[in-house]
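*Asks:* sequence? don't have it. structure:
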């Protein structure tokens, strides 16, 4: 049995004044990618310089205006990477690079050496402020921890004074979620007193969920409490840096934005230490799905996946939101049917608003395709098979035919697993279009008898093969299909009745073929079956459908 008594509840915030539950996200935050620092340090095999440059180029292409490029004082490869960006002039004028550094003088000196030639940079300093780390890691009092932050800020200010470019200070009380709120506020405001930000030269206060410790609403309360208690709030950019220890990184980020956060730090696909950082793409696509401009160029997710997987050497999970190979698929029969009907309804109504059951966004909007939406296995239903036939191959199966053909495909899937669209089409041909034994229609001629007194005003002359032997018959009826049917009854000694008939064009234009469907009843046995025929001539397609159905009935 799990020994749950070893753990205790993390305190919540007593904050009845909270306003965030009544708010909605209205716009995109300031995005800051930390893939090249947080993300890179969490890789089993960290990126080399050229991989980092390729990744940086991708982030710029996606529209990130703030990119944390590393910890240049921590290792030579981190230092060299930043120098490569500068020397090769790879940093666009509208992109601000961010560097992380601890509050230590020799590290800050090395960091500013790496920044030479950068026009604008964010220098991100941090020190842990949590109750637990003060106790077991540092053995320091609140005042001693605060002095580390103050001294670090003073040093940055000194180095920034002689730096030819523009320096923006970012301060993080690391492990903010485990820090008393009044102390987090005290440390941040001590930093602000030293830095002296203004409306025109703001400071970034980054409040990280370094470890997720409670439900998302508690983080939102913490952010709103800080947001409403800061002095000179108009001189502050309030940033969050959520991790995903409890699996709610996206949720705490969204609630933090409701609570007043201006900025979010995270990574593509959530790569980061332990269970990862917040997934910026999921956040952005969530906004997009609500009609909000995410202000990122993320309409080709396949390209993002390709670069990410190659540089990070981590595969994107099949069920990853928006990006996974299976997220725009449906195996459930009821889901497939609903998707099929939703897509049809949108086409018929010519709606500009996306509204399809089970698909929160149009896959095509992010570079995915319609084709993979429905996949067929033993759990699939009639609607899914019909959807595949129409979407892939243009066959609009009559509703009554859905179950007949789906039962055939389900029998295959129960033996072999998932059935690919091409395999479904192959079976459709085998069962319907190429069903030419024992009776194979060859040719026909029709004569109009409308000048006679008979109700049977169509004469059909039909040539066919019976077990390979060519035969011809003549018959009359009230139309081509009726005449063909009556002739078969007489020729073959069978009793059949057409229950339903439908047709449609396969494709567009004057050269398009027609598809015809006939639902046939054997009046003696009660057995029913569909037949399908295609031809550039609709009458020929109809006769082929009749012969297809007859051949299926006598199986």
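*Replies:* Yep, it's here. Note that the structure is a prediction, hence the values are computed from the model and not measured.
*Asks:* When you work out contacts or count neighbours from here on, use the C-alpha atoms and nothing else.
*Replies:* OK.
*Asks:* what number of residues lie near the closest residue to residue 448 other than its chain neighbours?
*Replies:* The spatial neighbour of residue 448 that comes closest, neighbours along the chain excluded (Cα to Cα, 6 or more residues apart in numbering), is residue 458 at 5.1 Å. Look at residue 458: counted by other Cα atoms under 10 Å, it has 22 neighbours.
*Asks:* Residue 476 is in contact with residue 458, correct?
*Replies:* Yes. Between residue 458 and residue 476 a contact is recorded at 5.4 Å, counting by Cα atoms under 8 Å.
*Asks:* Next, show the common contact partners of those two.
*Replies:* residue 483 (Cα atoms under 8 Å, 6 or more residues apart in numbering).
*Asks:* and the residue nearest to residue 448, what does it touch?
*Replies:* 446-450, 476-480, 483.
*Asks:* next up, a second structure to put side by side with the first:
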């Protein structure tokens, strides 16, 4: 086998020197048409069952699609039966138009109309292939012969519509493989089809498919703009696009194609479709949404969309899929987490969204902020701080953030994986809240005697240590100062308070306070944390938790020596 690029040639560009689409912007949503039930279904290893089709239909209606391609009823009995089920079951809302696809063959067109008999509004979508490779190698016909197929198909579509006068019909034509067809010839064929339908008074849709994506999106936009400039009766037709994702640019091609003059977009939810897939309507719609443009689809319950799509297609969604994937709003990087946390704290309800690394508010899609910050070995203090603050109500001082993040990062490195919020809390409890060697305060008495203590507070405190009761007494300016002085007197340690912080817990435990203290004991720093319904008790237990670490280390050294 060889990997030789010389086997291929570039797709020709379009002679258009004064293109206008680069100067245009997307300011309104296009007309959306879902093809999940036809193009998406025919691409599945296991096509949808009737129940799955009905579930997909209900979702598409709920999301706000007004045009839905429901099948290829002339080619498949299940598709025929499904179209009938929608009509006979009165499942089509008044403002929704169904669409069916058919080749330009009379018996298939007749069967399509039979399937849609009784529909209030329907689009008959007829197509034939126009590209050179299809003309020459598949059909063995010249340009006139291919054009004649399209024209004859348009005539049959018009004639059979007259047999079903109670339906509000629209006609649609696709020059299949438009993106691979000479743009002048594709326009010539479309003009001939439009001429057949122009005097019927029926809405006309000309759909320009990139059946196979064969070049860059800008060239496709040139093709669309050239067509819109040169097709006859442009003001009387709706120009539609149907892009595929062979080069990974279906969304970009559709967006640039709308900038080039197209009015309508066909695609599927989350991009399911043949080969690399169809144009992803969810992503394109959310791209509009992120720019302040109403997508005219309700995508607020993204998890429901994913659940239905996965159930009906049996295709799992990639965790990095734009907007919808499990990880798309997740930050593992420490610097990203810190920036998100800071921006979120400043984001106002009455201002435009301005949060670093989050192009949209995850809450708009029904996502919670719990999944935004996730912790692994790449995470920093911002992520750990976010989890402890949002999940457990802890407002850590900066020095506490640094120390806690180091411990969490070490644990993540040890397991070479992600640390859950529950695991972070367990690490916090083990390293800070759990009393060292059972060093837990039992009770205390705090009094003030101006005569004996020069106005200072006098403390008497009893705590358990290694199963024994220990009593400390001390004096100072406040309970913490008295405890530090009493500890120094009792153990002979040099103790200094370097920093202290406390606050009320606000995560369903507002009756409790939590205190953080950084001590220097014999010139070594220790951190202690404690929670209690009384802030003074929390503060003193935090001091004990920090100071007891020094005693534990000293005892360990004595045993080792």
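*Replies:* Structure's in. What do you need? No experiment lies behind these values; they were computed from the predicted model shown.
*Asks:* picking up where we left off before, look up how far residue 20 of the first structure lies from the residue nearest to residue 448 of the first structure.
*Replies:* 76 Å (Cα to Cα, to the nearest Å).
*Asks:* Also residue 264 of the first structure?
*Replies:* Taken as Cα to Cα, the span from residue 264 of the first structure to residue 20 of the first structure is 17 Å.
*Asks:* residues of stretch 383-390 of the first structure that come out buried?
*Replies:* 383-389 (16 or more other Cα atoms under 10 Å).
*Asks:* Let me fix that, I meant to ask about stretch 412-432 of the first structure.
*Replies:* 412-413, 418-419, 421, 424-425, 427-428, 431-432.
*Asks:* measure the residue nearest to residue 448 of the first structure to residue 499 of the first structure for me?
*Replies:* Counting by Cα to Cα, the gap from residue 458 of the first structure to residue 499 of the first structure is 20 Å.
*Asks:* got it, and residue 269 of the first structure?
*Replies:* 54 Å.
*Asks:* what residue of the second structure takes the place of residue 395 of the first structure?
*Replies:* In the second structure, residue 395 of the first structure lines up with residue 394, judged by TM-score structural alignment.
*Asks:* which residues does the nearest residue to its match once chain neighbours are set aside contact?
*Replies:* Closest residue to residue 394 of the second structure apart from its sequence neighbours, by Cα to Cα, 6+ apart: residue 388 at 5.5 Å. The contact partners of residue 388 of the second structure, by Cα under 8 Å, 6+ apart, come to 394-395, 421, 424-425.
*Asks:* And the strands in the stretch 401-550 of the first structure?
*Replies:* 439-448, 458-466, 469-477, 496-506, 513-522, 528-535 (DSSP state E, counting those that start in this stretch).
*Asks:* now swap in the first structure and tell me
*Replies:* With strands called from DSSP state E, the first structure shows them at 30-33, 66-70, 96-102, 120-128, 166-174, 203-209, 236-242, 263-266, 439-448, 458-466, 469-477, 496-506, 513-522, 528-535.
*Asks:* Please work out which of these is packed deepest.
*Replies:* strand 263-266 (a mean of 26; mean count of other Cα atoms under 10 Å).
*Asks:* Pull up the aligned stretch in the second structure for that strand.
*Replies:* Using TM-score structural alignment, strand 263-266 of the first structure pairs with 264-267 in the second structure.
*Asks:* follow-up on the earlier one: the match of residue 395 of the first structure: neighbour count?
*Replies:* 21.
*Asks:* for the one 10 residues further on, same thing?
*Replies:* The tally of other residues near residue 404 of the second structure (other Cα under 10 Å) stands at 22.
*Asks:* Same check on the one 4 residues further on?
*Replies:* Neighbour count for residue 408 of the second structure, taken as other Cα under 10 Å: 24.
*Asks:* How about the contacts made by it?
*Replies:* Here residue 408 of the second structure is in contact with 384, 419, 424, 427 (Cα under 8 Å, 6+ apart).
*Asks:* Now flag whichever of the residues you listed is closest to residue 77 of the second structure.
*Replies:* The closest of the contacts of residue 408 of the second structure to residue 77 of the second structure turns out to be residue 419 (Cα to Cα; 51.6 Å).
*Asks:* any idea how far that closest one lies from residue 473 of the second structure?
*Replies:* 42 Å.
*Asks:* quick one: the residue nearest to residue 394 of the second structure from residue 193 of the second structure, how far?
*Replies:* Using Cα to Cα, which is the criterion applied here, residue 388 of the second structure is 65 Å from residue 193 of the second structure.
*Asks:* got it, and residue 24 of the second structure?
*Replies:* 29 Å.
*Asks:* More neighbours: those two, which one.
*Replies:* A side-by-side neighbour count of residue 24 of the second structure and residue 193, using other Cα under 10 Å, places residue 193 first with 25 against 12.
*Asks:* What's the match for that one in the first structure?
*Replies:* Using TM-score structural alignment, residue 193 of the second structure pairs with residue 191 in the first structure.
*Asks:* try residue 171 of the second structure
*Replies:* Aligned counterpart of residue 171 of the second structure in the first structure: residue 169 (TM-score structural alignment).
*Asks:* got a list of what its match touches?
*Replies:* By Cα under 8 Å, 6+ apart, residue 169 of the first structure lies in contact with 122-125, 156, 203-204.
*Asks:* Residue 354 of the second structure now?
*Replies:* 343, 347.
*Asks:* now residue 460 of the first structure
*Replies:* Applying Cα under 8 Å, 6+ apart, the residues near residue 460 of the first structure are 444-447, 474-476, 480, 483-484.
*Asks:* Excluding residues flanking it in the chain, which one is nearest it?
*Replies:* Nearest non-adjacent residue to residue 460 of the first structure (Cα to Cα, 6+ apart): residue 446, at 4.7 Å.
*Asks:* Hmm, that neighbour is touching residue 461, no?
*Replies:* Yes. With contact defined as Cα under 8 Å, residue 446 of the first structure reaches residue 461; the gap is 6.3 Å.
*Asks:* so how far is residue 125 of the first structure from the match of residue 193 of the second structure?
*Replies:* For residue 191 of the first structure, the distance to residue 125 of the first structure - Cα to Cα - is 11 Å.
*Asks:* what's next to stretch 201-214 of the second structure, contact-wise?
*Replies:* Counting by Cα under 8 Å, 6+ apart, residues outside stretch 201-214 of the second structure touching it are 11, 169-180, 190, 194, 197-198, 224, 236-247, 249-250.
*Asks:* what are the ranges of the helices in the stretch 51-200 of the first structure?
*Replies:* 76-87, 105-114, 131-133, 142-161, 181-195 (DSSP state H, counting those that start in this stretch).
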